[in-house]
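> I would like to see how this sequence folds:
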Amino acid sequence: MPSDRITDDDRRTIEALAEAWKERASAPDRADVEEGFARLYREQGMEPPKIVWFDSPMAGMVAAYALAFGGEVLERTPLPSSEPAPPHPLAGVARAARLFPGDTPQEVIAAAYTAAEGLVPAPVWAGYWVMKQAEVQTRHPSDPDHAERVRGTALTALTDALLPADRRGEARSALARIPDDEQRWWTVTGSVRHPADPASLLAALLLGAHGDRPLEDHPLLRIAPGLGPWWAFDGVLLATDPPVEVHTDARGRLHRADGPAVRFADGFSVHLWHAHRMPPGAIAPGWTAGEIAFASDEEVRRRAEAELGPGTVRHDEGDVRRCAAERLGWARLVRELGLEPVAGPTADPEDPASTLALYDLPEPLFGRPSRLVVRSGGPRDGVSLLVPTDADEPVAAAAWLTGPREEEWMPDDVFALDMEMEDDIEHVEEVHLIGGQELEPFASEGAGGTYYLCGEGPRRPVLFADSEGGCRVLGRDLKEALELLAAETLDSYRDDLDTDGLDPDDAAEIAADIETVEELIGELKLTPPSTPEEYEARVSSARAMSTALTLIMTEEGNAYEYRDDTD
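Model prediction:
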C-alpha cells in the first residue's frame, strides 16, 4: 500500500463497511450486539459476560454505581471508592485507537480515517453533555418522579439478571441505600466506555486489525453501531441503547427549538440550543420576553440550575439568556416587550411592502448596550439583525457588513504590533459570528490569538479572539485597528521604559522597539490616537460593535467574553 494514500479498492471497502454500519445503526439490535461481545470475549480467552441492558445512560449509571459499590449485595467484589476501575482486558480490543498495527504509517491512517469520516460521522450525541446530564439528573433530579422510575427500573434489571428471585427485593432495597459519594461517581464516570467513533473503527479494520476473518464479519461491526455508553465489569457488562431521537442544526450540532435534542427510551433527555445545553423550560414551552430580558443573573442561574442541577450554570447565565432570546426570536421579543423604536419605521428600499426600525435592547440581555434592526411586513417580516449601538439610521444599519467589497488594504508585515500575517490560519477552536456573517482570519498573535475581518462590504471591522475565550473589536476597518494597536503598543513600551531601576540593556532594547513601531506608523501612514480622550473615543467606537460581533464557540455554543483589554 502506498505510504501516502489508500487505494480505490480500499475506498470501495470502506464504502461497503459504512453502508453496513449505517444499516445497523438505523435499527439497533440487542441480540446482534450480544453476539458480537460473546465472540470478542472468546477471542480474548474469556467467558462471555452476562449482559444487562438499560434504556439510557442515566439508567446505566445507576446500575454501574450499584454494581461497583454494592457488589457484595450482588455476590460480587465491590470496587474501592477511592480508586478508578482497573483496565478491562477487553479495552484494548474495543477501543479503535489501539487497533491499528504498530507499523502503520500515520499518513495512511489519516487517509483511511478521512475517507471513512465523510461516510459515517461520529455520533454527535455521544459527547460530554449527555453523560454529564445523566450523572446530574441521577444525583440531583429536576423531576424526582422520573428519576425514581429510572432508578427503580435500573436496579430491577440488575438484580433480576444477577440474583435468584427470592433475593431480588431485599437486594434492591440494599442497593438503593448506598450513600451518594462524589469520589465514587468519578470512578463510575471515568470507567464508562463511550460509543465508538465510526471513522476510527472502520479505518482500523481496513488497515489490518481484523486478522484473518472477512472484514464485514468483524464482531465490532455488530457491536458498535447499536451500542450506547457501556461498562465492563468482571463477568458482567452493562450496556445502554442509543437514543431514540437526535436532532441537529444545519452545522450538525445538537439542537432543537421545541423539545429535547437527545431523547432516550426511558424519557431521559438533554435540551440544547445550537450545542449549548439549556434548561428544558427555556426550550419548551420557552421563557417569556420579560423573563429573558429583565431577570437578574442570579434568577437566571437559579431557574436554570433548578432544571439542570446545582453548579451546572456557573458563569454562563448570559449564554442561557441569549439562547432563550434566540429561541423566542428577537423580533418577537421586541414586540412582546413593547419597545419603542429609537429610529424608524423607515421604508425598506429592498422591499416596498416592508419597513425597518431600530430598537435598543434591555441591557441585561448582553450585559452591555445592544441595538437591533427589525424588518416588518413583506416576505421577510420579522427578520432582525444586531447592529452597532451607534447606528442611527435603519436602512444603513440593515446593510451593515454587506455590500460590494472594495480592494482590501493589507500591509505586508505588522510584526512590530505582534501580528503575524498568515495564510490558512486555524484558531484554537471553530468560531462564528452571532449573525452568521463571514469571518475571515488574516493574522495570528504569539499567544494563540487570531485576528479576523468581519462580514463583507467596503469596510470590514477587525475582531481579535484570544486563546482563552476572550475577544474585542479593534476598529471599523484594518487601518483603524492598526492605529489602536499601535497606540496601545507604544503606551506599553513607554510605561516599561519609565520603570525604576531598569537595566540599561533592557532600556536600549525597549527604545529600539519604540523606534520600530514609530517607523511602521510612518510607513503605513497611520494616525494613532494621541490623547487619552481620543483613545477612549476609539475604544468606545469599537465597543459599540461588540454585541453585533459577538463571537460564538461553534462546538460548545458559548459566547466569548468581551474584553476591552484582551491581547
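> C-alpha from now on. contacts and neighbour counts both.
Will do.
> I'd like the distance from residue 261 to residue 124, if you could.
11 Å (C-alpha to C-alpha, to the nearest Å).
> shared neighbours, those two?
Common neighbours of residue 261 and residue 124, using C-alpha atoms under 8 Å, 6 or more residues apart in numbering, are residue 254.
> Have a look at the two and say which one is more surrounded.
The neighbour count for residue 261 versus residue 124, taken as other C-alpha atoms under 10 Å, is higher for residue 261 (24 against 15).
> That one and residue 248 touch, don't they?
Yes. Judged on C-alpha atoms under 8 Å, residue 261 makes contact with residue 248 at a distance of 7.0 Å.
> which residues are common contacts for the two?
Common neighbours of residue 261 and residue 248, using C-alpha under 8 Å, 6+ apart, are 254, 255.
> tell me which element the nearest residue to residue 98 once chain neighbours are set aside falls in.
Excluding the flanking residues, the one nearest residue 98 by C-alpha to C-alpha, 6 or more residues apart in numbering is residue 92, at 5.8 Å. According to DSSP states H and E, residue 92 maps onto helix 91-94.
> Here is a second sequence; please produce its structure as well for comparison:
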Amino acid sequence: MSFLVQRDAAEIREQWLGWALSTLPADRPAAEAAISGLYDLVGLAPPRFHWVSSPLAALLTVPPGVRPRDADRPVSERPLPYRLRWSANRLHRELDSRIRPAQQPFDQVIRYQVRGPLARSVTSSLHPPLRAAHETPFNPATSWYTTQCVSWIAHYDALHRLAGVRFTPEQDRHLGLWAAAARSCGWWWPWEGVCVVSERPVTLHTEMADDTGVVRLHHPEAPAISYGDGWDLYSWHGTQVPDWVIKDPAAQRITDEPNVEVRRCAIERIGWDAYIEQAGLHLVATAPDPGNPGSELRLYDMRKETKVLLAVNGSVERDGRRRRYGLTVPGFLTDPLAAAGWTYGLSAEQYSRLLRRT
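I've put the predicted structure just below:
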C-alpha cells in the first residue's frame, strides 16, 4: 500500500475527528433534516425536535409527549433506538458486500488508520460525559451511542474516496443521512414523535494519546470539556477526576482520596517532588536503578501498610522528557531494588540483573 494512500487515510481521519470533536454551535436545520430522513427509513414521520444544551440536560429531560415511566427505560431498551440500530447494521452489511477482492487491502488500511483510531478517540473524549450523565453505570461502546459514532461512517467514506468502492444511490442516501447527523450536532435520543438533541460542547481540550492519531481528554488547569449550561468535566491525561485534582491538589486531599487512580492523577498534577515534600513522606532508602542506568530509585513511607517507590521512566515521553512516577508497594519492603522487582514479579537479585527497563 502506497505512502500516499496512508497519508490520505490519515487526512480523512483528521477531518472526521474535527467534526466529531467540534465545539461550533449545532447546525440545527441540517441535523433535523438528517434525523428526519433516518426516521423515514424506518417508516416514521419526522419528529418534533427538543434541543438541549448538554447530555446531562438530555437525560434529565422528559420530552413533551413522553410518559415519565417510559423516559426511565434505558436507551438500549427503547424500541426506536433499536430499530435505527438495526437499520444501520443492515447498511453495514450491504456496504461491506460492495468491497471487491482488489479493494480489501484498502479496507484493512482504513480500519487501522481511520476506523480504529476514531472509535478510540470518541471513547476517550465523548463517552466520559455520557457516563457521567447517566445515573447508573453503563458502557456507551455497547449501546445506541455506538451507532452515532463517526468511526464507521468515516470508514465507508474513506473506502469510497480512496478505494473507489461504489454504493447504490439508496445506500449513498442512507450513509449520507448518518454522516450529516454526525457532522451537525451532538448526541441525540429518538422517540416516536419527538427527538431530543444535544448541542455540542462549547470547549473541549484533548491531547495525543499515542502515535495512531488517538486523542483523549486532558487539560492541566481547567475543565477538559464543558457545555453551554455550565456542566463540565475535568480530565487528567484521559482519566476523569474531581475538580479539586486540577484546581487544588493538596497533599491532605490526596491522602484522604480512596480512589488510587484519582490519587495518582492528583500527585502527577503537583509533581512527585512537591507531593513528597508537602506530605512529609519519610525517605526509607535509595539505590541506583539497574534497569534504568543513570537514574535512582527512592523508597518512601506513604501509609502504614504501603510505601511508594519513586522511579524515572525508562522510555522518553512525547515531549522528549523522562517522566518521574511513583508506584505503591507493600509496606514490608525496605529495599528499593526489592520494591522495583516486586512491581515486575521479580526478586531484588533478578531485578538488579536487568539491562534496561522500558
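> And the next helix or strand past the helix holding residue 92 of the first structure?
Later in the chain than helix 91-94 of the first structure, the nearest helix or strand by DSSP H and E is helix 106-117.
> Quick one: residues in contact with that next one.
2-6, 11, 14-15, 18, 198-200, 202-204, 206-207.
> Pull out the buried members of those residues.
By neighbour count, with 16 or more other C-alpha atoms under 10 Å, the contacts of helix 106-117 of the first structure hold 6, 11, 14-15, 18, 198-200, 202-204, 206-207 as buried.
> Select, from the residues you listed, the two members most distant in space.
Using C-alpha to C-alpha, the pair of those lying farthest apart is 6 and 198, separated by 17.6 Å.
> The helix holding residue 92 of the first structure vs the second structure, average offset?
Helix 91-94 of the first structure differs from its equivalent in the second structure by a mean of 3.7 Å after superposition (mean C-alpha distance after the TM-score superposition for the first structure).
> and that helix, which residues are buried?
Neighbour counts using 16+ other C-alpha under 10 Å place 93, 94 of helix 91-94 of the first structure among the buried residues.
> Please compute how far it lies from its chain's middle.
Computed by C-alpha atoms, centre = their mean, to the nearest Å, the chain-centroid distance of helix 91-94 of the first structure equals 28 Å.
> what does stretch 301-314 of the second structure give?
In terms of C-alpha atoms, centre = their mean, the centre of stretch 301-314 of the second structure is found 29 Å from the chain centre.
> What's the match for residue 178 of the second structure in the first structure?
Under the alignment (TM-score structural alignment), residue 178 of the second structure pairs with residue 220 in the first structure.
> Name the nearest residue to the residue in the first structure that residue 278 of the second structure lines up against, sequence neighbours excluded.
Taking TM-score structural alignment, the alignment pairs residue 278 of the second structure with residue 336 from the first structure. Closest residue to residue 336 of the first structure apart from its sequence neighbours, by C-alpha to C-alpha, 6+ apart: residue 289 at 6.2 Å.
> what ranges do the strands span in the stretch 1-150 of the second structure?
With strands called from DSSP state E, counting those that start in this stretch, the stretch 1-150 of the second structure shows them at 48-52.
> Then the stretch 451-567 of the first structure?
According to DSSP E, counting those that start in this stretch, the stretch 451-567 of the first structure carries its strands in the segments 462-465, 470-475, 551-553, 561-562.
> tell me the centre residue of the second structure?
Note on the second structure: the residue nearest the mean C-alpha position is residue 124, at 0.4 Å, using C-alpha atoms, centre = their mean.
> circling back to that earlier point, how many residues are close by the match of residue 178 of the second structure?
Residue 220 of the first structure: 24 neighbours (other C-alpha under 10 Å).
> so what's it up against?
Neighbouring residues of residue 220 of the first structure by C-alpha under 8 Å, 6+ apart: 36, 37, 40, 94.
> quick one: the helices in the stretch 101-250 of the first structure?
106-117, 128-139, 144-162, 165-176, 182-190, 198-204, 220-223 (DSSP state H, counting those that start in this stretch).
> on that earlier part again, so which of the strands of the stretch 451-567 of the first structure is nearest residue 237 of the first structure?
The minimum distance between residue 237 of the first structure and these falls on strand 551-553, with 36.6 Å, by C-alpha to C-alpha.
> What sits closest to residue 258 of the first structure if chain neighbours are left out?
residue 284 (5.4 Å).
> Ok, residue 159 of the second structure next?
Excluding the flanking residues, the one nearest residue 159 of the second structure by C-alpha to C-alpha, 6+ apart is residue 165, at 5.8 Å.
> got a list of contacts for stretch 277-293 of the first structure?
Contact partners of stretch 277-293 of the first structure, identified using C-alpha under 8 Å, 6+ apart, comprise 129, 257-260, 270-273, 304-305, 307-308, 320-321, 324-325, 327-328, 333, 336-337, 362-365.
> Let me see the ranges of the helices in the stretch 201-350 of the second structure.
Using DSSP H, counting those that start in this stretch, the helices of the stretch 201-350 of the second structure run over 243-247, 251-256, 260-270, 272-279, 336-344, 348-352.
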